[in-house]
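Student: sequence and computational prediction follow.
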Amino acid sequence: MLAAVNSAVVVGLQAVPVTVEVDVSNGLPSFDVVGLPDTAVREARERVRAAIKNSGYEFPLQRITVNLAPADIKKEGVVLDVAIALGILGATGQIFSQGLKNMYVVGELSLDGTIRPVNGVLSVALMVGRQKGWGAIKKLAVPLDNYYEGALVEKIEIMPAPDLATLIRYIQEEDAPKPPEKKVSGSEEYSETKPLDFSDVHGQHLAKRALEIAAAGGHNIILIGTPGAGKTMLAKRLTTIMPTMTLEESLEVTQIYSVAGLLPKGQPLITTRPFRAPHHTASANSIIGGGRIPVPGEISLAHNGILFLDEFPEYKRDVLEALRQPLEDGKVLISRVNAAVTYPANIMLVAAMNPCPCGYLGDIKKECLCTPPQIMRYRNRLSGPLLDRIDMHIDVPRLEIDDIMKNEKGEPSREIRKRVEQARAIQLARLKSAKVYCNARMGPQDIKRYCHPNKSAQKLLKESFEKLNLSARAYNKVLKVARTIADLAGKAEIEDLHVAEALQFRTMDRRYWE
């Protein structure tokens, strides 16, 4: 007898429908799985066998053939366990196979029949929700712990199943499992674990202003200064002034973390912008993504948030150069023999570095001990094309003792964030037709359309372009930053003051590299 169950596997970020066809026939007892299964799928035979018996059903001592269609797609992971078990029970007549055709099923089986949570449920739910037309299936059975993750997608019916027996009762319309009672929000967790604030930072007014501009426009930024000047402290507090994510941005981030298996327990929707800070010994695969089975890297886990690279020149050269294309395109294409997948990487890069190996070049209090060749080798670890992709270069000088000993608090993050959100709201309204969220993501056509400097600003741009020998990319970066400064000031037109402030954030590479 033949039975078919609808399921799905995740390839990259997208879910691909898979039909699990099960045929049970007379012959010597065997259990074969075909259709490009990986090791985890082949091992499902033993999990399914034990789960069926321990759920009160009989496992057939016959010839069992399971086909995973389409057969040309590699099937990886444990998401097909429940579908295989239901297919066997339907093919042997122990449950009504007709009810299996009107739903999708994902989940991992334990030996006692419990259905364990799996990665990528949000991607599967989005795939189900996109189906249209006659005969479209709008039901999805998921593990109980994945219920709220799947329920983020509207207009589909999510069926939480704690175990195989409960799911079978639901299919046979005897009973309906109830969802979990409590849903923990991401904002609650954020308030308990991130008590950072810009009011803790003494002095560094120029750096604070630069970070406000960077947050308002989503611009990449590099902080250059002596050890202990506060570069890391400033970078970690940048998340507290970033604008609130839209629902669409939250779903994008949540989908990446769901596929990567990093979605926090009890937090079905990530509502705060990610802040990723990998160590400088990280490999290119861990930063960009990849591996034999492609998985998201740190740059994708920081999507719609911040990727903080401390001790920037200490990263391996191949890692730094691999950042160039994602910073420009906002996505990462990973090609492997098994698959070619694309992950989003719309990030705000925040880098921090010392001006030299010892860190005290140009310091007024402590003498630099580095030789010129050492300084040159240190600086040459950062290529010109990479620096060209960083919008703003900020000097973070040593703090004076008077600034350190002051007890007065600086401006709190909530006040800075109000200005940032006002500027970002202006950008969202302006760039709605271009389908981008901030000024930093504007393309060449968007720059021509929305960045209009007045005559005095044009003259200043022309003179600066010739004197500073800026590239065409750097020219566009200056215009984008100036557009953000104008948005913070509530100005529709870019004025010379806005351009002048933007230009001072492009001259740091000239100071240190010429």
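Tutor: That came through fine. Numbering: from 1, shown residues only.

Student: use CA for all of it now, contacts and neighbours both
Tutor: Will do.

Student: can you tell me which residues contact S335?
Tutor: By C-alpha atoms under 8 Å, 6 or more residues apart in numbering, S335 lies in contact with V341.

Student: I'd assumed L382 was in a helix, is it?
Tutor: No - L382 is assigned coil when assessed by DSSP: H, G, I helix; E, B strand; the rest coil, not a helix.

Student: now do the contacts for E493.
Tutor: Under the criterion of C-alpha under 8 Å, 6+ apart, the contact list for E493 reads 451-454, 486.

Student: in the chain, which strand is the longest?
Tutor: strand 14-25 (DSSP state E).

Student: before we move on, back to that, got the contacts of E493 as CSV, with neighbour count columns?
Tutor: Formatted as CSV, those follow (neighbours: other C-alpha atoms under 10 Å):
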residue, neighbour count
C451, 21
H452, 16
P453, 21
N454, 12
A486, 21
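
Student: which two in those residues are spaced the farthest apart?
Tutor: Maximum pairwise distance in the contacts of E493, criterion C-alpha to C-alpha, is 11.9 Å, between N454 and A486.

Student: between these two, what contacts are shared?
Tutor: Common contact partners of N454 and A486 (C-alpha under 8 Å, 6+ apart): 493-495.

Student: contacting residues around the longest strand of the chain?
Tutor: 1-10, 62-70, 83-84, 87-88, 91-92, 120, 123-124, 127.

Student: these two touch, right, T92 and P60?
Tutor: Yes - between T92 and P60 there is a contact under C-alpha atoms under 8 Å: 7.5 Å.

Student: more neighbours: which of these two?
Tutor: T92 (22 against 18; other C-alpha atoms under 10 Å).

Student: return the distance of the longest strand of the chain from the chain's centre.
Tutor: On the basis of C-alpha atoms, centre = their mean, to the nearest Å, strand 14-25 is displaced by 30 Å from the centre of the chain it belongs to.

Student: another one to put next to it:
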Amino acid sequence: MVARSYTVAFEGVEAHQVEVQCAVTPGLPAFSIVGLPDKAVSEARDRVRSALASMAIALPSKRITINLSPADLPKEGSHFDLPIAVALLAAIGIIPEDASEGSVSLGELSLDGSLVAVTGALPAAMAAAEDDRALLCPSASSPEAAWVAATQVIGAKSLADVVRHFSGQSPLPPSEPGEVHHAKASKDMRDVKGQERAKRALEIAAAGRHHLFMVGAPGSGKSMLAARLPTILPPLSPAEALETSMIHSVAGLLDQGGISRARPFREPHHTASMAAIVGGGRRAAPGEISLAHNGVLFMDELPEFSRPVLETLRQPIETGKVMIARANAHVTYPCRFMLIAAANPCRCGHMFDPAQACARVPNCGEDYLGRLSGPLLDRLDLRIEVPPVSFSDLDLPASGDTSEVVASRVKMASDRQLKRFEGLAGIRANADAHGSLLEEIAKPDAEGRDLLSKVAEKFGLSARGFHRVMRVARTIADLAGSDTVRKPHLAEAISFRLRLQTEL
């Protein structure tokens, strides 16, 4: 007799169905697992045997074979423990066979039979819903999985609970979704004194999800500004929250099963490897750019990152997704993030400070910022200089708009974009518009077109630069509540595009 249970194998954020087949046949006592298992899956037999022994269930003195089908799909992770145990319990008649086939299960077993939380419960619930099956998982993982309303999620604390549930002795109740976590603003844009132009650039970037590059002396407030960006961003929509949470679920970063409506803010150190930034490793895990999906990736000291790491950002910035190619798998992760980059003007940081003149000016700046390639800089929509703040500005009381006021303007512009792109798949902000759609929504008036042609001819804007100016101008017009892109909107967008280009 062959008993079956079902689970999933993860490939990026996609969960592929796996059928766990268990056969108990005459022969020398043995317990083997086949179907391309990794080391963690192969070790499941010892955890399952010990868990059953803790329940006083003895395995028959026969040959036990577990097959994970399809056999050519790599199986990785300890979450195969529970489906293997369920199939085995059905094969030896402890639980009904039809009960084991009616659900998708995943979970790691302790030696005493208790169930340990595993990663990927949310995408597993999505896969179970597509197959019209319930999901059985550890109770610690059930709150995140229960956010998928299309399927029933059952959380169990131990293998004994699973046996009592399937045998009908003590059915387990459906799990409830975890809490919704909202952003807790402990910082405010009003804390930043001076830097009005940088605040304006930050507001434009937040409204249209544009990439921003800040260059300034040490202590001028670049990191302070970037840290306050999340306080002016609109909350994640339900669809965006689900997309982001699926990536964080695979990475094991969901907080107690709750789904956050706050946009991710990732700030990797400049010593991070390519696998840490882009994704990779033994299990092709998501990198920082994917963990920042629908949020912000802040890269401080941008020229200090290794050249290969920086160059790998070029394609994800354009496409919004990254493919991690390995010998045994090709995994694609979404990575539609907003890049906020910061850098000193040179290694010492005082190239533009006459009080601390450097003997190597301007070569020190050219050497330092020369580490950033032209194609990468061409993809950054807004470029600003962040000058040092004078003591007279620091001594003044806090002034300017609070994060709440700025966030309301950003929300208004964001709502205009959502309405504009309603029904267009994959387009939610002006930064996503391209081709004929961009020409339609960002068509400037006659004066604006004349200005744009003169600037493009004088400064040699690339085609990409031209389109990014148009996107930024469209966002500025949205912040102003204008349906038409006018000359002042284009002039401001051009000033953010060319300011550093002429200085560098």
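Tutor: That came through fine. Remember, it's a predicted structure, so these values are computed and weren't measured experimentally.

Student: could I get the shared contacts of N454 and A486 of the first structure in a markdown table, plus columns for distance to G107 of the first structure and secondary structure?
Tutor: Shown next, in a markdown table, are the shared contacts of N454 and A486 of the first structure (distance: C-alpha to C-alpha, whole Å; DSSP: H, G, I helix; E, B strand; the rest coil):
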| residue | distance to G107 of the first structure | secondary structure |
| --- | --- | --- |
| E493 | 55 | coil |
| I494 | 54 | strand |
| E495 | 58 | coil |
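
Student: quick check, nearest of these to I299 of the first structure?
Tutor: Taking C-alpha to C-alpha as the measure, I494 is the one of these closest to I299 of the first structure, at 31.9 Å.

Student: what do we get in the first structure for D483 of the second structure?
Tutor: If you follow D483 of the second structure across to the first structure using TM-score structural alignment, you land on A492.

Student: leaving out chain neighbours, which residue sits closest to that match?
Tutor: In space, and not counting its chain neighbours, A492 of the first structure is closest to A486: 7.0 Å by C-alpha to C-alpha, 6 or more residues apart in numbering.

Student: the one you found: which element?
Tutor: Following DSSP states H and E, one finds A486 of the first structure within helix 472-488.

Student: quick one: the strands in the stretch 1-150 of the second structure?
Tutor: Listed from the start of the chain, the stretch 1-150 of the second structure has strands (DSSP state E, counting those that start in this stretch) covering 2-11, 14-25, 30-34, 63-69, 103-105, 108-109, 115-116, 134-138.

Student: and those: which comes nearest G435 of the second structure?
Tutor: Across the strands of the stretch 1-150 of the second structure, closest to G435 of the second structure is strand 14-25 (C-alpha to C-alpha), at 30.0 Å.

Student: and the closest one, how far from the first structure on average?
Tutor: When the first structure is superposed, strand 14-25 of the second structure averages 0.4 Å from its matched positions, counting by mean C-alpha distance after the TM-score superposition for the first structure.

Student: that strand vs strand 30-34, what angle?
Tutor: 150 degrees (axes from the mean of the first three to the mean of the last three C-alpha atoms, to 10 degrees).

Student: now the closest residue to F466 of the second structure other than its chain neighbours: which helix or strand?
Tutor: Nearest non-adjacent residue to F466 of the second structure, counting by C-alpha to C-alpha, 6+ apart: A456, 7.3 Å away. Applying DSSP H and E as the criterion places A456 of the second structure in helix 446-459.

Student: give the aligned range of that helix in the first structure.
Tutor: Counting by TM-score structural alignment, helix 446-459 of the second structure corresponds to 455-468 in the first structure.

Student: what's the mean distance for the matching stretch versus the second structure?
Tutor: Average distance, stretch 455-468 of the first structure versus aligned residues of the second structure after superposition (mean C-alpha distance after the TM-score superposition for the first structure): 0.6 Å.

Student: in that stretch, which residues are buried?
Tutor: Neighbour-count burial for stretch 455-468 of the first structure flags 457-458, 460-461, 464-465 (criterion: 16 or more other C-alpha atoms under 10 Å).

Student: contacts for that stretch next, please.
Tutor: Stretch 455-468 of the first structure is contacted by residues 470-471, 475, 494-497, 499-500, 503, 507 when judged by C-alpha under 8 Å, 6+ apart.

Student: re earlier: export the shared contacts of N454 and A486 of the first structure as TSV, with columns for distance to A345 of the first structure.
Tutor: Putting the shared contacts of N454 and A486 of the first structure into TSV (distance: C-alpha to C-alpha, whole Å) gives the following:
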residue	distance to A345 of the first structure
E493	30
I494	29
E495	32
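
Student: is the residue mapped onto V331 of the second structure from the first structure in a helix, a strand, or coil?
Tutor: Counting by TM-score structural alignment, V331 of the second structure lines up with V341 in the first structure. What three-state DSSP gives for V341 of the first structure is strand.
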